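*Asks:* heads up, no residue letters with this:
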């Protein structure tokens, strides 16, 4: 089980890389997903991802794209640590021998299991992040002004206790179980393809970035509709959706149609490649360092050879 701990630590490094590279794209995505539908004759608040980024920088400055980053940086690093640790647990549960190569479906199972593990860590950070991201020039759809992540947590707890902080748990599970399954399985599949045949498989930095970026795109191509519903649920005023994600879904379909479920698709895909390329690069770099230090099963195998 030492590999679980090493993957946990390496995942934390990868998660930090993901947040730093991808947060501006995420801010644009959330603002597009949560903007209100324009009234007849009115222009939409944003005409697209580029317009949203331009308006945000023009009105609030460049660093507005990094609003709410403290919450995911604190939450995402352990989140990715839990994810990759969970993947290692899934691998350990399915292997009969430590050297057994995982099949595509076994990686699907490991990713899905890790997606369940990450929800407990992810939901509060996602709730805080989304509320700060949609707060434009001091205004918020919920009508409440927040001065930062801690202020969000305090006000949410005062408003509805732990349940308010964890609003969107079901929606997050609906998003992350299939997305995590796709994420890990596609990365591992591409990793094998890019590293060549035979016992001396090596993955170049470029191949790692490519495999990680494509895995990120596979992850988001699966889960974008659930992410739209989650963002709306987590930024709505208290009590607006008493039946949770089902109420959000009915409202979106009734008022905006199925296309609204893919709002933010462009910034999501623009973010997915560089952010997840950075994630897996950080992960593999850290695991390589561990192997150089003689830690983990991979290092033991190298010594035996």
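*Replies:* Received, thanks. All values derive from a computational prediction rather than experimental measurement. Residues are numbered from 1 along each chain as shown.
*Asks:* all contacts plus neighbour counts: C-alpha atoms, from now on.
*Replies:* Will do.
*Asks:* what about the residue lying closest to residue 268 once chain neighbours are set aside, neighbour count?
*Replies:* Leaving aside its chain neighbours, residue 268 sits nearest to residue 29 (6.2 Å; criterion: Cα to Cα, 6 or more residues apart in numbering). Using other Cα atoms under 10 Å, residue 29 has 27 neighbouring residues.
*Asks:* comparison target below:
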């Protein structure tokens, strides 16, 4: 009896190695959907702020105005549901697979600089996060384009399908991927920083790696705050590129890539322009990352324990 109890308590410590790719993928899918859906209204506000649209219409004291504001805040959420599930499944499954392989490879190196355990952890998790991000963003970017088009104040699209069809007819397939280089430029450092920060914070808060929601929430929130702070300028550029086809501004519509968007933002707003939407981005990513990691760690523990 005693042996069984000890096994259950320590069951979580080696989940990265013991949980299957299917379990990691399913836990990641549930985490991604939960994260994006719960924080979607704040993300809608961030999108409008980054493209220079007013958010005052989202605040109303009348019951009719309040309902309309809620509808606007949630418009496009189905695009996230459709994309976040499979994209996050691939994301976390890739992360767990690469983390173990990179950690083993780094440990085999004979160099003095790779003998530090903390450095090994940072290198392995950061590199695994970069690989996972590449897989995630290739799948998720088209859904993100649709989402942000529907989040705009003057959006006329009533469904995800209608928006996708209209964008394809007017702008072609390139509209869904024009922001991909910028997205990867932002997401790879974001996720590398986030994963490395999360794992480091977790090792300090929960060194035994038992399932502990409190430590996952704190580590996730700190990781989200730090990573989103550093990468906000790239997110502003990405938003401009993904919504350019819906803009009435000719200069924005003619932006062909990263440098065109960066020059336009700097020319109009200076350095401050690269931090528009900074607060709602932080307010989105802190709880979103905390939710994502907590849900992921829970389902990974649950599925592994009951498999």
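*Replies:* Everything's here; your move. This is a predicted model, so every value here is computed, not measured.
*Asks:* next, the TM-score between them, please.
*Replies:* Remark: TM-score between the superposed chains equals 0.82 [TM-score structural alignment, normalised by the length of structure 1]; 271 aligned residues with a Cα RMSD of 2.4 Å.
*Asks:* just to revisit the earlier point, got the contact list for the residue nearest to residue 268 of structure 1?
*Replies:* By Cα atoms under 8 Å, 6 or more residues apart in numbering, residue 29 of structure 1 lies in contact with 49, 263-265, 267-268.
*Asks:* could you pull out the buried residues of the helix or strand it falls within?
*Replies:* Per DSSP states H and E, residue 29 of structure 1 falls inside helix 2-34. By neighbour count with 16 or more other Cα atoms under 10 Å, helix 2-34 of structure 1 contains the buried residues 3-34.
*Asks:* in structure 1, what residue corresponds to residue 295 of structure 2?
*Replies:* Residue pairing (TM-score structural alignment): residue 295 of structure 2 is matched to residue 282 of structure 1.
*Asks:* quick one: residues contacting that match.
*Replies:* Residue 282 of structure 1 sits next to 10-11, 13-14, 17 when contact means Cα under 8 Å, 6+ apart.
*Asks:* go on, residue 245 of structure 1?
*Replies:* 168, 170-171, 229-230, 233.
*Asks:* want to try JSON lines for those residues, with distance to residue 77 of structure 1 as columns?
*Replies:* Supplementary listing: the contacts of residue 245 of structure 1 in JSON lines, determined by distance: Cα to Cα, whole Å:
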{"residue": "168", "distance to residue 77 of structure 1": "20"}
{"residue": "170", "distance to residue 77 of structure 1": "22"}
{"residue": "171", "distance to residue 77 of structure 1": "21"}
{"residue": "229", "distance to residue 77 of structure 1": "24"}
{"residue": "230", "distance to residue 77 of structure 1": "21"}
{"residue": "233", "distance to residue 77 of structure 1": "24"}
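*Asks:* can you put the residues you listed in CSV and add neighbour count, secondary structure and distance to residue 201 of structure 1?
*Replies:* Shown next, in CSV, are those (neighbours: other Cα atoms under 10 Å; DSSP: H, G, I helix; E, B strand; the rest coil; distance: Cα to Cα, whole Å):
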residue, neighbour count, secondary structure, distance to residue 201 of structure 1
168, 25, coil, 42
170, 15, helix, 40
171, 22, helix, 39
229, 26, helix, 41
230, 29, helix, 40
233, 24, helix, 45
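*Asks:* so which of those residues is the closest to residue 250 of structure 1?
*Replies:* residue 229 (10.2 Å; Cα to Cα).
*Asks:* shouldn't that closest one be in contact with residue 248?
*Replies:* Yes: applying Cα atoms under 8 Å as the test, residue 229 of structure 1 and residue 248 come out as touching, 6.1 Å apart.
*Asks:* which residues in structure 1 form helices?
*Replies:* Assignment of helices within structure 1 using DSSP state H yields the ranges 2-34, 49-60, 70-94, 104-133, 149-165, 169-195, 205-235, 245-255, 265-292, 296-304.
*Asks:* got the contact list for the shortest one?
*Replies:* Where contact means Cα under 8 Å, 6+ apart, the residues beyond helix 296-304 of structure 1 that reach it are 2-3, 6, 98, 290-292, 294.
*Asks:* which two in those residues are spaced the farthest apart?
*Replies:* Maximum pairwise distance among those (Cα to Cα): 19.4 Å, between 98 and 292.
*Asks:* which residues touch the aligned partner of residue 64 of structure 1 in structure 2?
*Replies:* Residue correspondence to structure 2 (TM-score structural alignment): residue 64 of structure 1 is matched to residue 72. If a contact means Cα under 8 Å, 6+ apart, then residue 72 of structure 2 has 58, 151, 153 as its contacts.
*Asks:* need the nearest residue in space to the first one, chain neighbours excluded.
*Replies:* In other words, residue 58 of structure 2. residue 69 (4.7 Å).
*Asks:* alright, that wraps it up for me.
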